[in-house]
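Chemist: Dropping a prediction and its sequence here:
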Amino acid sequence: MYRKAQEQETPPENFELPFGGQLASDNRWVIMAKMIPWSEFEAEYAAMFSEEIGAPAKTFRIALGALIIKEKLGIRERETVEQIRENPYLQYFIGMSVYSKKAPFDASMLVHFRERIDINVVNKINQEIVKQARETKEEVVKEKKSETEDSKSEPELPNRGKLILDASCAPADISYPTDFGLLNQARKQTETIIDILYTSLKVKKIKKPRTYRKIARKNYLAVAKKRKPTIKERRKAIKRQLQYMKRNFAHIQQLIDLGASLVNLSNSQYKILLVVAEIYRQQLWLYENKKQSIEDRIVSLSQPHIRPIVRGKAGKNVEFGAKFSASCYEGYVFLEHISWDNFNESKDLKSQVEAYKSYTGYYPESVHVDQIYRTRENQAWCKERGIRISGPPLGRPPKNVSPQTKKQALEDERIRNCIEGKFGQGKRRFSLGRVMAKLPHTSLTSIAISFLVMNLSTLLARVFCVFLCLLSKSRLFSLI
């Protein structure tokens, strides 16, 4: 059951504090609370709940606000709840009107908040927040222009602005996968499943199948503890693990034929059984064909949706997580395309430029991208719309390059560094560097929240810059 939150927002000066006083209106959490359109997306969140049946659910502002606080402060779930319980500004941010010493929710609720708030909702909120800020800025600019000169109506808006595009990967929280280690984990899971199925047949006095788990572990450690095992030793150890798994699968089928049912397995154990079977199929094919890669390769037993993403970066040739392409303009960054499978980001250029046009009302003046985006198709498409794409033209480079061309190339690279800085901010300051969520949809929501908080931080910094400018002017006038 969902109860709609109060329509009128409590002003910060009316927030009830047990020790008297009032909240400061220039606090960062008070300012950010005014930036987010809570009520516009509450109906979409409330549609997931029944109107009459069930316990009252936490409001949309509490759910989204808690996720923003966790991402903004860079803390875990339990610490997030403690910070909200201790800080009245955080309680105001999530929509409370009276300070309370009790925790507003349990730490485990943050998992449910990520499940209920979809990535598309977070992206819409991100776009709406930036849209409101841009409209406010444009109104101020129009007022200044109207004071100085008469405004002339233009029949069609020209290309304006600079659009920056790039792609990156959000690594998941998994250990570096190896074929040998993955097979060892899968083998141990099959042994656990054999124990569960055999327990259900103990009444029939059937002899328990032998799994040779001690010998299998001894063979695994004999190679795993070596600093640099040879290729021959590694292949021999992989072959042994595959043989152990083949025997275990035969025992599982034998127990099922004798009357054991997979109903005795929990949902997670049944899912792991399916994942282990696929891992065995993939690793057997790789071993028999002496290959190093296969489509839809599983690299994690607990998170089978994760795929290896070849990045070619120094020190990190391969990353394991979700690959995403993002756009950046006017200092704001937006999540455009995200997938667990590797994809060619150059195919997203057209859709990202069209999204920029539908969002702003005009095409960008220039698009700043790296080499992978500069295909003949993309360059021809941009040329038709009067969009300049950064970087040198395709083909053989000219012998003599003019100073203006060199200066333009340096300027384009300087502009493109903005999105690289955003990725660095997301991976060092926020959770893009290591996504701790385990489920595929909650991981995507966590990534989208990082982009939302980055834009909120940008807006907050600009508000404080305006405040400091006004403060310095007032002091200057007082001195005069």
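Modeler: Sure thing, it's come through. Residues are numbered from 1 along each chain as shown.
Chemist: only C-alpha atoms for contact and neighbour calcs from this point on.
Modeler: Fine.
Chemist: what comes up buried for the host helix or strand of residue 134?
Modeler: Residue 134 is located in helix 119-148, with elements delineated by DSSP states H and E. Going by neighbour count (16 or more other C-alpha atoms under 10 Å), the buried part of helix 119-148 is 119, 121, 122, 123, 125, 126, 127, 128, 129, 130.
Chemist: one more structure, for comparison:
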Amino acid sequence: MKPEPTPDSLDPETLRAPKVLLAAIVDPLHPLVLVARMLDWRRFEGIFKTEYASSRGRPACPTRLLIGLHYLKYAFDLSDDACLARFSETPVWQYFCGYEYLVHQQPCHSTTLVKWRKRIKEVGAEFMLDETIAVGLRHGIINKKEFDQVVIDSTTQPKNIARPNTTKTLQDIRKKLIKESKRIGLKFKNSYERKGDKALFKYRLCRQRKDEKNAKKFLRNLRTYLGRVIRSLKKRSVDLSEKLISLISTAEKVLRGAEGKAPRVYSIHEPTECCFVKGKVFPRFKYGSKVSIATTARSCWLLTARSFSGMISDVRTLHDTVWTVKRIHGFWPKEVYLDKGYRGCEEECGMTKTFVKGCAASRSGPTKKWMKRRSSVEPIIGHLKHDHRMGRNFLRGRLGDQMNPVLAGCGFNIRKMLSVVKERAKFVYEHFYGRRAVKVIRVLKGAGKR
């Protein structure tokens, strides 16, 4: 029989889909379903309820939805928009985020996630990281003895900024000063717009011809134009806005950096980022912030990821990292194992003993055995950068530098939890639903094979 012809227009009533219960269509043995039942979502609601007004404004999105979206975003290396798009087409994700019925629309706009991250700050992200460890302790996936031996190492977190260019930075910051000044009604006798563009063009032309002498002359002209604009604005200090005062401060740092004086500004919109030279062939330089990672030596669960501003040595990050582990999880590690970059801090850090690779104390007894596990943190750093959005930080400002590694750690622990639960799926399901349900599933699977 031939198929029926497709009508030109469909009745809106026929297009309206009935409500579909998610519990009826998702696989009860799916790792995300089991982890969703293991996490203590009520704990987050009690922690974050103080961040909202009691009666003013539009009702906020559910706390479980926003936390679940961030867990999934960093576990599967997605942007805000990609995470919301995948949420609308994946029933298991909707079940994980607390939805009861299947929906086909995105739950919120991507800017809602941005505003929520600014609301909870780094402390809220640390609560999310703590829950990924606490759920493992509650259900016997993590042994408490694993926290006795901890490995700490540091790495760089590159920021999403363009490769620095001194002449372009001088030109861009001068244009930003002029634009903001015109917005508030200030006028200039000379803004050097055409002269600046001409000097930048001739500088690039001289560099292409390898005429370094004339290139230095045009670079000096660009510095002179920026300096004159800054001095002209500082004479009118009464009429300046807060944004313009901040831009003037950044412009002065850019000018000093162009003259070879520290500290240097590598990006106008991210003036706090630093340049790290790692001694590698490629990339030779990395522009961002330093991050200290702490993991368990036995099973490699991530305990904390702390971001530091400025050019800071590894030795100066150790005490803050150990203290952060104590503040988030409530315990002092008994022993911490470090690489040679931490030489000079062999003494105790709080209630924690430190062992540096190559020192005499690390070559005898059980310490030698655990020192062999020190290198286990290196592949974890690689996974954080390539699989959990720490390879390029897209979150803005200093708050973004602090939150991104912590949320990347949440994603790493969630992925690790999913792999463990996948291996033990039948046992976890038996814990929640009883042995009889597991037997029924086994019988049904056997009947399907036949």
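Modeler: Perfect, thanks for sending it. Predicted, not measured: the structure shown is a model, and the values here were computed from it.
Chemist: Could I get the TM-score for this pair?
Modeler: The TM-score (TM-score structural alignment, normalised by the length of structure 2) is 0.77; 410 aligned residues with a C-alpha RMSD of 3.9 Å.
Chemist: before we move on, the earlier item: now the helix or strand just after the helix holding residue 134 of structure 1 on structure 2. Mean distance?
Modeler: For helix 119-148 of structure 1, the following helix or strand on the C-terminal side (DSSP H and E) is strand 162-171. Mean deviation of strand 162-171 of structure 1 relative to structure 2 after superposition (mean C-alpha distance after the TM-score superposition for structure 1): 1.1 Å.
Chemist: now strand 162-171 of structure 1: which residue numbers in structure 2?
Modeler: Strand 162-171 of structure 1 corresponds to residues 149-158 of structure 2 when matched by TM-score structural alignment.
Chemist: what about the biggest helix by length in structure 1, distance to the chain center?
Modeler: In structure 1, taking DSSP state H as the definition, the longest helix is helix 440-479. Here helix 440-479 of structure 1 is found 21 Å from its chain centre; the criterion is C-alpha atoms, centre = their mean, to the nearest Å.
Chemist: Buried residues in that helix, which are they?
Modeler: Neighbour-count burial for helix 440-479 of structure 1, counted by 16+ other C-alpha under 10 Å, picks out 442-457, 459-460.
Chemist: That helix - contacts with which helices or strands?
Modeler: The helices and strands touching helix 440-479 of structure 1, judged by 3 or more C-alpha pairs under 8 Å, 6 or more residues apart in numbering; DSSP states H and E, are helix 28-35, helix 60-73, helix 109-116, helix 119-148, strand 332-339, helix 403-428.
Chemist: how close does the second one sit to structure 2?
Modeler: Following the fit onto structure 2, the mean deviation recorded for helix 60-73 of structure 1 is 2.0 Å by mean C-alpha distance after the TM-score superposition for structure 1.
Chemist: quick one: contacts of that helix?
Modeler: Helix 60-73 of structure 1 is contacted by residues 38, 42, 45-46, 76-77, 80, 90, 93-95, 110, 113-114, 117, 430-431, 449-450, 453 when judged by C-alpha atoms under 8 Å, 6 or more residues apart in numbering.
Chemist: Can you give me the stretch of structure 2 that the next helix or strand along the chain from it aligns onto?
Modeler: Using DSSP H and E, the helix or strand that follows helix 60-73 of structure 1 in sequence is helix 77-86. Using TM-score structural alignment, helix 77-86 of structure 1 corresponds to residues 80-89 of structure 2.
Chemist: buried stuff in the matching stretch?
Modeler: Applying a neighbour-count criterion of 16+ other C-alpha under 10 Å, one finds 80, 83, 84, 85, 86, 87, 88 buried in stretch 80-89 of structure 2.
Chemist: Could you identify the most distant pair in the residues you listed?
Modeler: Across these, the longest distance by C-alpha to C-alpha is 12.8 Å; it joins 80 and 88.
Chemist: okay, the angle between the helix holding residue 134 of structure 1 and strand 332-339?
Modeler: 150 degrees (axes from the mean of the first three to the mean of the last three C-alpha atoms, to 10 degrees).
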